[in-house]
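Undergrad: task: produce atomic coordinates for the following.
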Amino acid sequence: MLLRPFCDILPSEITPPEIYRERRLFMQGMGVLAAGAALGIAPDAQAETRLAGVRSSAYTLNEEKTPYKAITTYNNFYEFGTGKSDPADKAGSLKTRPWTVKVEGKVSKPGEYDIDSLMKLAPLEERVYRMRCVEGWSMVIPWVGFPLSELIRRVAPTGNAKYVEFVTLNDPGQMPGQRSGVLDWPYVEGLRMDEAMHPLAILVVGLYGQVLPNQNGAPVRLVVPWKYGFKSAKSIARIRFVEKQPLTAWMRAAPREYGFYSNVNPHVDHPRWSQAKERRIGEFLKRDTLMFNGYGAQVAQLYRGMDLQKFF
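TA: The predicted structure follows:
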């Protein structure tokens, strides 16, 4: 399969290096202060949450980033409740150390990675991605992580591995939302193997240069920016390589509303609302939803010949 390089991003969407470096230094400083104020943490304590050795990346869009406070207080994370503020209010009960991610299934090198070892598999990069929620709102988030493909190569999938399944932590003691029946826990998501190997798909351990907050999926989550946000599984505990398409949590709960692919598509409405428009958090007016969330030049070839009305 031929993947188009990320240099296919329009030049107008890439921040010039000199501006990016100045903005990065400024935002790092402001991010620490804003986060500390939002979370009630003193600056000295907050400094301990900084991630070291994070490098800049070409995957940086020249769009205004959503403020740290909005990213960390307006979330969908049903393991802590269905309200947008529930994750920030209740995720303090989640213990992210020690933490292991078990890799299993149709791979030659199964294993178990503690979170610190996982973070050392590849250099950490800051990647500024558009993120689109199926409910119609969006953000621009500076994630810190590394390509999912780095982990996949290390575990050496066999020829029978057609899909990657992600299973999140199932612990109602730490995640009070799991005491409800809103979903069949644990939360399960999945990607086709070529989607998982795409350079845009990343495992995330931080945002705004800091350790990933609990309410945003700590200590490690998936981010797939051309798909609706619910595809990006949070607090991952198990990664399985399988031959058959996984039955994801939302497919199990509402198969007419949530398909396996869940690509951002303004031409395929949710049964209960249109997907043609979106509201960027912090803006009043709605904007047009972009096909594949604006990443069509990079990912459209993955779906060539597919009926995207049927495979929604």
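
Undergrad: all contacts plus neighbour counts: C-alpha atoms, from now on.
TA: Fine.

Undergrad: next SSE after whichever strand or helix holds residue 203?
TA: For residue 203, the host element (DSSP states H and E) is strand 202-207. Downstream of strand 202-207, the first helix or strand assigned by DSSP H and E is strand 210-211.

Undergrad: so what touches the next helix or strand after that next one?
TA: Helices and strands here follow DSSP H and E; after strand 210-211, the next one along the chain is strand 221-223. Outside strand 221-223, the residues within contact range by CA atoms under 8 Å, 6 or more residues apart in numbering are 201, 202, 203, 204, 205, 229, 231, 232, 233, 234, 235, 236.

Undergrad: surely the last one and residue 165 touch.
TA: No: with contact taken as CA atoms under 8 Å, residue 236 and residue 165 are classed as non-touching, separated by 10.3 Å.

Undergrad: list the contacts of residue 100.
TA: Counted by CA under 8 Å, 6+ apart, residue 100 has contacts 112, 113, 114, 115, 237.

Undergrad: just the buried ones from the residues you listed?
TA: 113, 115, 237 (16 or more other CA atoms under 10 Å).

Undergrad: and this one, so I can compare the two:
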Amino acid sequence: MPFIHTPPSWQLPEKLITPELAFMNRRRFMKALIGAGAGAATVGLTACQPPEAVDPELEKTLGQPLSGIERNPNFLNAGRDLTKQTYASRYNNFYEYGGTKTIWPIAQNLPTDPWTVEVSGLVKNPQTYDLDDLTQRFPLEERIYRFRCVEAWAMVVPWIGFPMKRLMEAVEPTSQAKFVRFTSFYDAEVCPGPAWGFALNLPWPYVEGLTVEEMANDLAFFAVGIYGRTLPKQHGAPIRMVVPWKYGFKGAKSIVKIEFVAEQPATYWNTISPNEYAFEANVEPEVPHPRWSQSKERLLGEGTNPYAWETQPTVIYNGYGEYVASLYT
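TA: As a prediction, this is how the structure comes out:
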């Protein structure tokens, strides 16, 4: 039975928008599918995104190559060109290491080995996962997702990881669990924080949260890699949240604890400024940030002036409404 892909509402005809790399990936996928006579949900390929030449200093910060990762055919094409790794790995928010976008050198101070993630709270089977578990306990796949920052810039990146619902199946939340709290690594000895943060008494560690239903959604993802490698530290090594229908600040990095709880957890940005950073934080073009419009977004790319980047209209739920709109009716 052939694989039938129903394009999302934001996706234009392939001849108009598909970048060459994504087009060739799709052609290879269909050829393999027909040759095998298969109708499987995923197709195994021996390599992820082909390596991109980057400068030597950035190369030192990138993760270890991954191979044999399955590409999920539902997420081969985000409707936009893939963002170059050179840009995506040099332009990051990671407030534990500073308030600018150029934190990638200092983020290398993040200690990632050994590492454990504790899963606890209202679950039947509490677990503690180590580094090997994060890449071996759950089958890994690659998904190309749109990424939208609340600051109105955007990119498209190939995450490697596993659906959050796989972890939920392992720990079995009880019926009392209504929310999930995700806590990031924090150590004042290696995390200087933003320069403007000293007077604000910032609520470290960084905490984010979802409803149980959001975590169980097909889109919700734990990333342990990107661009065919394990996660670099500036991207939140060794494991981070990826919820592409929400603004990027909802994606907690360098997670050390996951707790299933009955009440909505207090989260980092919502605690600092609740009128600007809602707990839900879905991408909604008609709902402006108090200090800027969300109707358009700047695509991360060439040039040193971010305000000179190409702009595109923002799409409700970042283009993933078919997956998540039913959560909010």
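
Undergrad: got JSON lines for the buried ones among the contacts of residue 100 of structure 1, with secondary structure and distance to residue 197 of structure 1 too?
TA: Putting these into JSON lines (DSSP: H, G, I helix; E, B strand; the rest coil; distance: CA to CA, whole Å) gives the following:
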{"residue": "113", "secondary structure": "strand", "distance to residue 197 of structure 1": "19"}
{"residue": "115", "secondary structure": "helix", "distance to residue 197 of structure 1": "21"}
{"residue": "237", "secondary structure": "strand", "distance to residue 197 of structure 1": "19"}
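
Undergrad: nearest to residue 156 of structure 1, of those?
TA: Nearest to residue 156 of structure 1, judged by CA to CA, of these is residue 113 at 15.0 Å.

Undergrad: so how far is whichever strand in structure 2 runs longest off the chain centroid?
TA: With secondary structure taken from DSSP state E, structure 2 has its longest strand at strand 153-163. On the basis of CA atoms, centre = their mean, to the nearest Å, strand 153-163 of structure 2 sits 5 Å off its chain's mean C-alpha point.

Undergrad: quick one: stretch 68-85 of structure 2 to chain centroid distance?
TA: 13 Å.

Undergrad: what do you get for stretch 121-136 of structure 1?
TA: 5 Å.

Undergrad: likewise for stretch 157-168 of structure 2?
TA: Worked out by CA atoms, centre = their mean, stretch 157-168 of structure 2 lies 9 Å from the chain centre.

Undergrad: with structure 1 overlaid, report how far that stretch is off on average.
TA: By mean CA distance after the TM-score superposition for structure 1, the fitted stretch 157-168 of structure 2 averages 0.5 Å away from its aligned residues in structure 1.

Undergrad: against structure 1, where does that stretch fall?
TA: On structure 1, the counterpart of stretch 157-168 of structure 2 by TM-score structural alignment is residues 141-152.

Undergrad: can you pull out the residues in contact with the matching stretch?
TA: 54, 65-66, 71, 121-131, 196-210.

Undergrad: likewise for stretch 266-274 of structure 2?
TA: Against stretch 266-274 of structure 2 from outside (CA under 8 Å, 6+ apart): 202-209, 249, 276-279.

Undergrad: taking those together, which two end up most distant?
TA: Top of the distance list for these (CA to CA): 205 and 276, 19.7 Å.

Undergrad: what residue of structure 1 matches up with residue 238 of structure 2?
TA: So, by TM-score structural alignment, residue 238 of structure 2 is matched to residue 219.

Undergrad: distance of its match from residue 91 of structure 1?
TA: 12 Å (CA to CA, to the nearest Å).

Undergrad: comparing these two, which residue is more hemmed in?
TA: Neighbour totals were compared for residue 219 of structure 1 and residue 91, and residue 219 leads with 27 against 23 (other CA atoms under 10 Å).

Undergrad: just confirm that one contacts residue 210, I think it does.
TA: No: using CA under 8 Å, residue 219 of structure 1 is not in contact with residue 210; the gap is 11.4 Å.

Undergrad: mind telling me what residue 114 of structure 1 corresponds to in structure 2?
TA: Checking TM-score structural alignment: residue 114 of structure 1 goes with residue 130.

Undergrad: what's the closest of the contacts of stretch 266-274 of structure 2 to residue 54 of structure 2?
TA: Using CA to CA, the contacts of stretch 266-274 of structure 2 come closest to residue 54 of structure 2 at residue 249, 26.4 Å.

Undergrad: how about the strands in the stretch 51-200 of structure 2?
TA: Counting by DSSP state E, counting those that start in this stretch, the stretch 51-200 of structure 2 has strands at residues 70-71, 116-121, 127-130, 141-148, 153-163, 179-184.

Undergrad: contacting residues around the counterpart of residue 98 of structure 2 in structure 1?
TA: Matched to structure 1 by TM-score structural alignment, residue 98 of structure 2 sits across from residue 81. Taking CA under 8 Å, 6+ apart, we find residue 81 of structure 1 in contact with 87, 176, 177.

Undergrad: okay then, goodbye and thanks.
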